[in-house]
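1. The following comprises the amino acid sequence and a computationally predicted model.
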Amino acid sequence: MAEAHQAVAFQFTVTPDGIDLQLCHEALRQIYLSGLHSWKKRFIRFKNGIMTGVYPGSPSGLLVVVVGYMSTTKYAKLDPTLGLFTELSAYLPVSKYIGEDTQRIVGGVLVSTGLWVTIIFFMRSILKSLLSWHGWMYNRHGTMSLRTKLWLVLVKLLSGRKPMLYSFQNTLPRLPVPPVKDTMRRYLESVRPLMDDEKYNRMEGLAKDFEKNLGPKLQWYLKLKSWWASNYVSDWWEEYIYLRGRGPIMVNSNYYAMDFLYVFPTNIQAARAGNAIHAIMLYRRKLDRAQIKPLMVLNTIPMCSSQYERMFNTSRVPGVDTDVIQHVNESKHIAVYHKGRIFKVWMFYDGRLLLPREIEQQMERILADKSEPQPGEEYLAALTAGDRVPWAKARTEFFSRGRNKQSLDAVEKAAFFVTLDDTEQRYDPNNPVQSLDNYAKSLLHGKCHDRWFDKSFNLIVFKNGTMGLNAEHAWADAPIVGHLWEHVLSMDPVKLGYTEEGHCKGSPHPNLPGPQRLQWDISEPCQAVIDSSLNVARDLADDVDCHTFPFVSFGKGLIKKCKISPDAFIQIALQLAHFRDKGKFCLTYEASMTRLFREGRTETVRSCTIQTCAFVKAMVNNDTREEKLRLLRVAAEKHQDLYRLAMTGKGIDRHLFCLYLVSKYLGVDSPFLKEVLSEPWRLSTSQTPLQQVELFDLKNHPEYVSGGGGFGPVADDGYGVSYIIIGEDHINFLISSKHSSPETDSHRFGSNIKQAMLDLLELFQLDKNATK
């Protein structure tokens, strides 16, 4: 085979006349181009490190300061060295080596450079102080106070002109540790509607005892950590919430993202994969060069970008007690799964990234390969879907040497994982419910053995050209993967495009080496572990009840006319739907971000509030419309206040989590913390944000946006609900629960959500108001 021959750089044979050496010039050329590509990347990283290190300064700014300083001192007839060389001459014979004029120039450059560094440090300190103020969040929607306007102007002036992805990392403030007293007060307020008087009085007693006795001691350790570490929560959150979990990460941790719902760019599987993979690799190139614009609230206030660092070339490696995240700086290949076989596909040739049609060519070769899986290979990826301890032990015993290790390295060190799925998934307007439910379930868990759940993310391309993502959760949160996915979807049908026949644009490469089939030696004991993991994963997958539906009766356009936050509106509707569904309230989790702080991740908004419960009861008791409307507005305002507290580091759940960990490290039992951390989240919710609105023409083409993403239920008897607001008139809901729970039914809950949304809008009587 041509590709096998080209893989050998040189050959030699020993003859009576000596050694006969035969060099393969093509292979040596590829080695040279590969090395050149690597050195370019290193130089770019070095340059970006310097640019980020001096930001908001720049080389041009240094030149201005140096020239301005030298000109000013010359005009004023001052010594530009400020006596620097006079002081040095007392200890070193400077004048023997450097002339007087040269001393003036060198000394002036050194002094002015020091002045430039001082200015940068001063600007950073002021910017950090400015970013620690969050009063701008409390402006009424659509209005802005004079103080906020002045603050925004100052932030803009100190932020520089062309920030790169990591430019603001050193200027972001640290996440503050809330006072124990405030956390206790907010916690008790959050659980009041969920407890009767007896239970609440008991919990109040535990909280007050903790606040008075153990709390201050634990708080002292947290304060110490907050001064020493970049973020007092994030490292513990990653380790204890994600990496130390010993159960399956499939369904329980991993989440998914959908394709367009109503747009089908091509029906050719290899072509769709070609464009998507190329777009992802272009994004990685921009990421490596830090050319991605950092996300800015109000186009001015920067958010932390640290989570982007491990998006590519990353895998979760199982351990007996805890997993670790393995990240390599560079990877030039991807791993591709198809019908039980795994292939290694190089993404570069001739020192450049493969073009979409060339990637399609590689995918066509894989699809055309009719070879059978090796013994045990077909279900190998099920190891990543089952419990972590059997996988960790199997990895050590069966994958630590020989070609098993080489093949596993090829998967774990790949840029990302691709599955060419042999099923067809798509939104079918003739069968909308079943088609979307099947699509969601396939992205969430597939067949349990055709996704490598440990990879940072899996690109899944179905037989009919539909695609989606499945992402591992430990390394980053959903908005980071969402940012990548928005880039891919915006490039795929519009910027990259397809031919009339549905292929990627361009031509196949005549000399492109083909994909490399990974080889495995799977012994019978190893196959037994694989089968066991597969059984665990299948039981978990079969129990998942997914329901996805587009809500098209109205969207954020009408909600805004009600002068209410769309997110608050939806969250209150979810509370009403849940009460109608189960006849009771429950502890509710809504994910919020803390990326206004360095290395910030998430915080919890406890959406089930006293105010929301009062509104729900008014709806159930059929109070007057005026009373229900008043209570709705009060509940919405309370929800917005909780969201602001969460975003500004004043949430309660991460604080309580860290206090609990400190108590465990100290070997001290806290009945209060133990009870708080054991409370189940029976309703877990999250909004999928659209972060790069400028990439999509939502007004004319709202269909060119992802259908959103979803996740599995957090509690066995609870619901997981994700939603995405698409344009002005469309909201997509993605619901999950478990068939095994007699209390839950995803389709029933979906019906309750639809009705609750309509009932809330009806209170505003928009049609009647318009008539008046």
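-> Structure received.
2. okay, CA-based contacts and neighbour counts for the rest of this
-> Fine.
3. secondary structure element for the spatially most central residue of the chain?
-> Central residue of the chain (C-alpha atoms, centre = their mean): Ile480, 2.9 Å from the mean position. For Ile480, the host element (DSSP states H and E) is helix 478-490.
4. For Ala335, what is the enclosing helix or strand?
-> If you go by DSSP H and E, Ala335 is part of strand 333-338.
5. contacts for that strand?
-> 342-348, 366-367, 410-411, 414-422, 450-451 (C-alpha atoms under 8 Å, 6 or more residues apart in numbering).
6. another structure for you, compare them:
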Amino acid sequence: MAEAHQAVAFQFTVTPEGIDLRLSHEALKQVYVSGLRSWKKKIARLKNSFITGVYPASPSSWLFVVIAIMGTMYARVDPSMGMIGKIKEHLPVNGYLSHQSQSIVSALLFSTGLWFALIMTMRYILKLLLSYHGWMYEQHGKMSVTTKLWLTLVKIFSGRKPMLYSYQASLPRLPVPAVKDTMQRYLESVRPLMNDEEFKRMTALAKDFEVKLAPKLQWYLKLKSWWASNYVSDWWEEYIYLRGRGPIMVNSNYYAMDFLYVIPTPIQAARAGNTVHALLLYRRKVTREELKPSRVPGSIIPLCSSQWERAFNTTRIPGEETDTIHHFKDSKHIVVYHKGRFFRVWVYHSGRLLNPKELELQFQHILNDTSPPEPGEEKLPALTAGDRPTWAKARRSYFRSGKNLQALDLVEKAAFFVTLEDDEQGLRTEDPVRSLDAYAKSLLHGKCYDRWFDKSFTFVVFKNGKVGLNAEHSWADAPIVGHLWESMLATDSFQLGYDDGGHCKGQVDASLPLPQRMQWEISNECDEVIQTSLSIAEELAADVDFHTFPFDDFGKGLIKKCRTSPDAFIQIALQLANYRDKGKFCLTYEASMTRLFREGRTETVRSCTVESSNFVRSMMDSSSTLNDRLKLFRLAAEKHQLLYRNAMTGAGIDRHLFCLYVVSKYVGVDSPFLREVLSEPWRLSTSQTPIQQVELFDLVNNPEYVSCGGGFGPVADDGYGVSYIIVGENLINFHVSCKFSSHETDSHRFGKHIREALLDILALFNLQKT
């Protein structure tokens, strides 16, 4: 009851003399501070919107244009060629405006119009410049005169001090490839996977589609590309992610790991305090648009930043046929899960963010709480781990009113979800293999009921101070989460730090409200649904075979001496490893990005090529010479880089085919070609997690502060999922997943083949590790 009284601003009693009204000054103060903060955020958003809206110009440039026009007028020169006079003629005549005032107002209106015209011209020129992608196809280390001139112009028209979203309006639209080009590239990509008869049949299907149906479907795509910001992204989000009816746990969500070798503090509450504060600082930068715009690494070329908008205060809402993404402009709390209980933790007090020390005490209070979960509460999050229709029906039936509605609303509107684990994870030197495998599985699915898989991300803090993250995939791709994760790790370790006892730094406000235990009323019927979802999730999780391992025999330092792309080197090694593992080639997916274009997301690089297959066969042929193998490797690497560049510049295969398929469904026609193409399984699905903010980590002086990266579940029942991160010059971390139920796969066996393939390819170059 004491908590209830503290929450009421007005207390009154009826007395014989009348109503005795007492005001709670502290509550009124908090109302005032909260409102003030809200208005400050609104004003800041308006300011940022205006600054972004006039970019690449700046608001101060308007004053420069006005002064310039006024100066020419006083010099009796009319730069408007009569337009100022025309404006003056149409101004309303009244007694308040003198002749001189009319001239000034006319000049101001003309100056403002000229300013906007200059902005639109600069933006259009910048968009044209950013549509040029010839620089990507030039030989590494050599730059043509054309590209040098182009870079100079990009610098001139890019403006100064851009904010997070400043370049959005200047980014070009994703082009629709020609059907003929896509068909040619597709047939080329499947050639190593088919025998002559199969390839002949597929060629006939492709030609028939290209001539008869494709032109009609292509017309709709071109129309959409002219009308929409991106002809792919909204359909990709809806049909690939939100309309999936199976569990998103394992199948869609992915994870990120802590430092590989370092735990900054073993105190769970302290690590939670620092890292949560670091995440909130990052959220503030996103809200204020203070993050630097995303760019191509090592260049001034901007990338689309739109995905950052939904990083926080976002949740996926289940539906029976399709899910939706709900994003809230602000959230003043997080929801914490510990030993089956839910707690709301306020992250603001008196108009400011709680500091790390205050957050540590909040988390310690939760860890010290020994109250048991309410009936049905402990495994409630399993609803988000099971089938989507089941969760949608349960949400509609059992969470529409009362305590359940209020508690669910708190979860869905939280900045993010936090789980305080009661077990320890991370690398253990006495058992490195099993410990990292267990760490990966814990982050991927946990106990299947201790993550809220619908939130944009669930932040996990283990008992020994290790942290991790499980991210929902529909709202954004891995590089956005990776950027957030890098910033959090660097802020935690190198900026905030800990005292000598391992606790957070800072002072604590004694009036800080304690975490609030959330209340649920779970009926027996609802609990049965929870158990059903949990059974499905546990069966899925138990089937996941995961192997995470650091490869430290060499890294990109030696790979660069081979004069090849590190990514191409690794991808070709994966082809060799897969062939040794299964004795055949398979359709291979490597995730690339299309964020050179507005609202771009991903494209597929089909890494299994004729060239890579020829190289792999040469490695399996004992009669093949070293020179033959090196020559074939060069051809395979060049081909891979070409495919990667094509994917980044909008000339990929799979998103175009996907959108043609969507249009075919809308117009009610069936294409045997598209149906077959879209049903082909990706038995090797791969992704690189690049370090985007190298400047945050000094690996020379702090070599132990290396990220372990992240991973994802297998895409095909009989295939592998492989994620890798190139860290520094001498380390590559791999995350390999598959399913125990498949007799064709084994994550540890494949990991062994990856190691051997990397070493065997390096041996071709006769280099020594330095």
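-> Sure, I can see it. What you see is a predicted model, and the numbers here were worked out from it, not measured in a lab.
7. In space, what's closest to the residue nearest to the centre of the first structure - neighbours in sequence excluded?
-> Tyr308 (6.6 Å; C-alpha to C-alpha, 6 or more residues apart in numbering).
8. Tell me how many other residues surround the one you found.
-> 20 (other C-alpha atoms under 10 Å).
9. measure the residue nearest to Lys584 of the second structure when sequence neighbours are not counted to Gln693 of the second structure for me?
-> Once flanking residues are discounted, Lys584 of the second structure sits nearest to Asn578: 7.6 Å by C-alpha to C-alpha, 6+ apart. Look at Asn578 of the second structure and Gln693 of the second structure: by C-alpha to C-alpha, to the nearest Å, they are 32 Å apart.
10. re the thing from before, filter the contacts of strand 333-338 of the first structure down to just the ones in helices.
-> Cross-referencing those against helices under DSSP state H gives Ile366, Leu367, Ala410, Val411.
11. Go ahead and build a PyMOL selection from the buried members of those residues.
-> To isolate the buried ones among those in PyMOL, judged by 16 or more other C-alpha atoms under 10 Å, type:
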select buried, resi 366+410+411
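12. what two of the ones in helices among the contacts of strand 333-338 of the first structure are the furthest from one another?
-> Leu367 and Ala410 (19.8 Å; C-alpha to C-alpha).
13. coming back round to it: right, and out of the ones in helices among the contacts of strand 333-338 of the first structure, which lies closest to Pro93 of the first structure?
-> When these are compared against Pro93 of the first structure (criterion: C-alpha to C-alpha), the nearest one is Ala410, at 59.2 Å.
14. For the counterpart of that closest one in the second structure, give me its contacts.
-> Matched by TM-score structural alignment, Ala410 of the first structure corresponds to Leu410 in the second structure. Leu410 of the second structure makes contacts with Val335, Arg344, as judged by C-alpha under 8 Å, 6+ apart.
15. do the same with the one 4 residues further on
-> Neighbouring residues of Ala414 of the second structure by C-alpha under 8 Å, 6+ apart: Asn313, Thr314, Ser331, Lys332, His333, Ile334, Val335.
16. do you know how far it is from Phe462 of the second structure?
-> Distance from Ala414 of the second structure to Phe462 of the second structure, by C-alpha to C-alpha: 21 Å.
17. out of Asn578 and Gln693 of the second structure, which sits in the busier spot?
-> Asn578 (24 against 13).
18. Please, which helix or strand holds the more buried one?
-> Asn578 of the second structure belongs to helix 566-582 when assigned by DSSP H and E.
19. same check, this time on Lys161 of the second structure
-> Counting by DSSP H and E, Lys161 of the second structure is found in no helix or strand.
20. can you pull out the helices in the stretch 251-400 of the second structure?
-> 268-287, 356-368, 388-398 (DSSP state H, counting those that start in this stretch).
21. what sits up against the first one?
-> Under the criterion C-alpha under 8 Å, 6+ apart, residues 164, 264-265, 291, 308-309, 312, 353-361, 363-364, 367, 461-466, 484, 487-489, 491-492, 496-497, 502-504 lie in contact with helix 268-287 of the second structure.
22. Filter the residues you listed down to the buried ones.
-> 164, 264-265, 291, 308-309, 312, 353-361, 363-364, 367, 461-466, 484, 487-489, 491-492, 496-497, 503-504.
23. for Lys128 of the first structure, what are its contacts?
-> Thr171, Leu172, Pro173.
24. and which of those residues is nearest to Pro375 of the first structure?
-> Using C-alpha to C-alpha, these come closest to Pro375 of the first structure at Leu172, 52.5 Å.
25. pretty sure that closest one contacts Ile301?
-> No: using C-alpha atoms under 8 Å, Leu172 of the first structure makes no contact with Ile301, being 9.9 Å away.
26. any shared contact partners between those two?
-> Leu131.
27. the more surrounded of the two?
-> With neighbours defined as other C-alpha under 10 Å, Leu172 of the first structure and Ile301 compare such that Leu172 has more, 27 against 18.
28. Check the gap between Glu675 of the first structure and Ser684 of the first structure for me.
-> Glu675 of the first structure is 19 Å from Ser684 of the first structure, by C-alpha to C-alpha.
29. Give me the more crowded residue out of these two.
-> Between Glu675 of the first structure and Ser684, counted using other C-alpha under 10 Å, the more crowded position is Ser684 (26 against 11).
30. Could you measure from the more buried one over to Leu690 of the first structure?
-> Ser684 of the first structure is 20 Å from Leu690 of the first structure, by C-alpha to C-alpha.
31. Next, the buried residues of the helix ranked longest in the first structure.
-> Secondary structure of the first structure per DSSP H: the longest helix is helix 100-131. Across helix 100-131 of the first structure, burial judged by 16+ other C-alpha under 10 Å covers 103-104, 106-113, 115-116, 120-121, 123-128, 130-131.
32. check the fit of the helix holding Ile480 of the first structure onto the second structure and give the mean distance.
-> Comparison of helix 478-490 of the first structure with the second structure after fitting gives an average deviation of 0.5 Å (mean C-alpha distance after the TM-score superposition for the first structure).
33. For whichever helix or strand comes after that helix, name the packing helices and strands.
-> Going down the chain from helix 478-490 of the first structure, the next helix or strand is strand 516-517, by DSSP H and E. Applying 3 or more C-alpha pairs under 8 Å, 6 or more residues apart in numbering; DSSP states H and E, we find strand 516-517 of the first structure packed against strand 341-346.
34. Quick check: the residue nearest to Ile480 of the first structure vs Trp485 of the first structure, distance?
-> Counting by C-alpha to C-alpha, the gap from Tyr308 of the first structure to Trp485 of the first structure is 13 Å.
35. Kindly report the same for Arg517 of the first structure.
-> Taken as C-alpha to C-alpha, the span from Arg517 of the first structure to Trp485 of the first structure is 28 Å.
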